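Asker: next one to model:
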Amino acid sequence: MNYIKDWFVELGISNGLANYLATISLVVIVGITCIAANFLTKKVVLRIVTHYIRNTRFQWDNFLLERRVFHKLSHIVPAIILYYFSFNFANYQALIAKGITIYLIIVALLVLDAFLNAVNDIYRTYDISRSRPIKGYVQVVEIFLFIIGGILAISTLIGESPVILISGIGALSAVMMLIFKDSLLGLVAGVQLTANDMVRVGDWIEMPKYGADGDIIDISLHTVKVQNFDKTITTIPSYALISDSFINWRGMQDAGGRRIKRSVYIDMNSIGFCTPEAIEKFKKIHVLSDYILDKEKEILHYNREHDIDSTVAVNGRAMTNIGVFRAYVERYIEQHPKIHKGMTKIVRQLAPGQNGLPLEIYAFTNNINWAVYEAVQSDLFDHILAVAPEFGLQVFQSPSGQDFRNNRAKSEVY
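Answerer: Reported below is the predicted structural model:
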């Protein structure tokens, strides 16, 4: 700065004014130099770095570029220039040094934050990230870094040792725990969720308390985001997955089979013994022919062995239309190409009720896709409902207004 001051003095300007003008000139020069250096760094150096990164065979460095790690790192250049010229401002050197230090701390925090986010992005490219996400841990480290950075900045500003501030934090621990309550709960919950492999990104979970029914799209320190099937997004606190119950459908997805559990209600007035004519008819059904022949021999042998008078239907054993129908549905499901062969297949009667006799079909499709599952289930029950009258059975249905009108019309005719 003395050179600039001497130049102004040679021009005939007084020492006081020359000193003032020299200071202003140096500030302008430093400002222009910083702007030029920053421009040169971003427009030239960063372009070269970007071009090199995009042409390498590695993918991890692209994430550093996307998170703008190098762009934020370039802000250190003006600070270096300011530090170099600060020796020319003897009266303000201490203040300038503090400002530069605080500026460097902020830049370092921004760079580390971007770098940690890039690390998380790189980690998510691996399959293990679905079962062991680290986003929560990254956020904890970021919080820790920002706390340390804030302490260093304040200690620099007030000119005290960071140790003094850190020791003072101990007295404020209760307040800090209150402020960071959600973060602490989220951290503990994140560790438990990860350690016990309770949820992963992509899992279908159901949590009625929070209105969540869909796929997990993000797991962070504080929240778990679920995209519901209606495309809305529900945000659930991480610790709620530990304290409350929820359903995770991952087991179904991993097993490769989706359960069908639905009943057909049979009108009990249509249930009865099979007539000889009906039995002969049933023998012509491909999936039932062997069953009818075997059952017929078994019943005939039992009745002869116990000297049963078969002229009365209630004596001994006899086939019923509901029993034959149940056997038919069992064999139909067994041969269905869309039903999982290695999982449980049951056709059972439940307790009769006011809506008739429930015949429950319990099986698993071999495709877990929702649309395919619904199509298979619909096709299955379309067939069961349509074939029931062939066995002399009627599916129960509460009478409608049309039924009452038909009955009234019939009574008027008679």
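Asker: can we go C-alpha only for contacts and neighbour counts from here?
Answerer: Will do.
Asker: and the longest helix for this structure?
Answerer: In the chain, ranked by residue count with DSSP state H as the criterion, the top helix is helix 93-123.
Asker: and this one, please, so the two structures can be compared:
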Amino acid sequence: MNELMNQLYVYISYFLQSWNNNVLFITVSSFFVWLIWHMVYNRLEILAKKTQFHWDNLMLCALKTPISTLIWCWPGTISLGFLLKDTLDFKFIWLNTLKSLLMIVIFIWITIRLVNNIEKYILKEKNKDEATVQAIAKIARSFFIIIGILTIMQAFGFSLSGLLTFGGVGGLIVGLAAKDLLSNFFGGMMIYFDRPFKVGDWIYSPDREIEGIVERIGWRITIIRTFDKRPIYVPNSVFSSIVVANPSRMLNRRINENIGLRYNDKNKITFIVSEVKSMLKNHPDIDANQTLIVNLNAFSSSSLDLLIYAFTKTVNWIRYHEVRQDILLKIIDIIHQHDADIAFSTQTLKLEPQYSGLQATKKS
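Answerer: A predicted model of the protein is given here:
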């Protein structure tokens, strides 16, 4: 038995003396490790799907491709070392740095994939602020990328203290040269944190000719789609100096109408006002808890104007117009039920009796 083990040891030692045999052995080993990883992953995936906790699925999905890459690339660096050592007869110290670099890249890759998966998962749920979720995800990705870059530079022998000092001076220079870019960036940050609007909101500015639906809030610009389907690209810094109205967040929509009745119907106004007010209070689409006014409002040149002031429960633009139409038609029916009518624009010419007699005398 001892002789068999000694012969096997001698054979393996002889086999590994050649770099191509070493590379072949490492490649075959990597393949078997990769198969084991896939079997383990498939088993873990089945177990994760049976749980109600979704974060394990997101973590597994983030690990799959980076770990597979690590299984092939890490032995690849070892094989490269054997190849260069046999060919050039020289040990390359930077291969150790390459391995460290590989581990850093794999770690950053996993974290970014995890952040992306979490972002997609949260955005699938309803009642989530899309702009806030995207902002947090962008900040998280930027944070891990910066940490990865600093770690890589340290692995290559750069001094972080000197780098940060240089970064402070360089940041000042860049800030002065790109102040507009930075103002847009911080403007975008204020939009994310103050949240005056979000993606999907209808906004407009009385200070500028800006009105439409918010399509995207970026780090530099916000894209707004106007109602005639034209895109407007607004720098984020603009929103720090203009007034922005957000009709999407209104609680009610207002009906504000002036309806003119004939002067001949002045005795019927009290009854018409009472019935219109009762109709509005009992209407299913009118919010009776808000201000509701039906009163004689003005003496116009050819009509007695009634003020109709109420708020609908719906804020949907199309539904609002349907409710408003129904209200106006019912008001017309109430007016006609009292034998009254809407006033037309008219002029009354009054002739004085003396003036008429004088004219008649002159003609005779």
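Asker: after superposing, what score do the chains get?
Answerer: Once superposed, chain against chain, the TM-score is 0.68 (TM-score structural alignment, normalised by the length of the second structure); 328 aligned residues with a C-alpha RMSD of 4.4 Å.
Asker: coming back round to it: mean shift between the next helix or strand after the longest helix of the first structure and the second structure?
Answerer: Heading C-terminal from helix 93-123 of the first structure, the first helix or strand you meet, by DSSP states H and E, is helix 128-131. Superposed on the second structure, helix 128-131 of the first structure shows a mean distance of 6.4 Å to its aligned residues (mean C-alpha distance after the TM-score superposition for the first structure).
Asker: give the buried residues for helix 128-131 of the first structure.
Answerer: 129, 130, 131 (16 or more other C-alpha atoms under 10 Å).
Asker: before we move on, what about stretch 170-178 of the first structure?
Answerer: So stretch 170-178 of the first structure, judged by 16+ other C-alpha under 10 Å, has zero buried residues.
Asker: then stretch 335-347 of the second structure?
Answerer: 335, 340, 341, 342, 343.
Asker: make CSV out of the buried residues of helix 128-131 of the first structure and add distance to residue 243 of the first structure.
Answerer: Listed next are the buried residues of helix 128-131 of the first structure as CSV, based on distance: C-alpha to C-alpha, whole Å:
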residue, distance to residue 243 of the first structure
129, 24
130, 22
131, 20
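Asker: closest one of those residues to residue 66 of the first structure?
Answerer: Distance to residue 66 of the first structure across the buried residues of helix 128-131 of the first structure (C-alpha to C-alpha) is lowest for residue 129, with 19.5 Å.
Asker: just the angle between the longest helix seen in the second structure and helix 94-124, please?
Answerer: In terms of residue count, the longest helix belonging to the second structure (DSSP H) is helix 55-88. Angle, helix 55-88 of the second structure to helix 94-124, by axes from the mean of the first three to the mean of the last three C-alpha atoms, to 10 degrees: 160 degrees.
Asker: helix 55-88 of the second structure: how far from the chain's middle?
Answerer: Distance of helix 55-88 of the second structure from the chain centroid (C-alpha atoms, centre = their mean, to the nearest Å) equals 36 Å.
Asker: try stretch 289-307 of the second structure
Answerer: With C-alpha atoms, centre = their mean, you get 43 Å for stretch 289-307 of the second structure.
Asker: for stretch 331-350 of the first structure, same thing?
Answerer: Distance, stretch centre to chain centre, for stretch 331-350 of the first structure: 32 Å (C-alpha atoms, centre = their mean).
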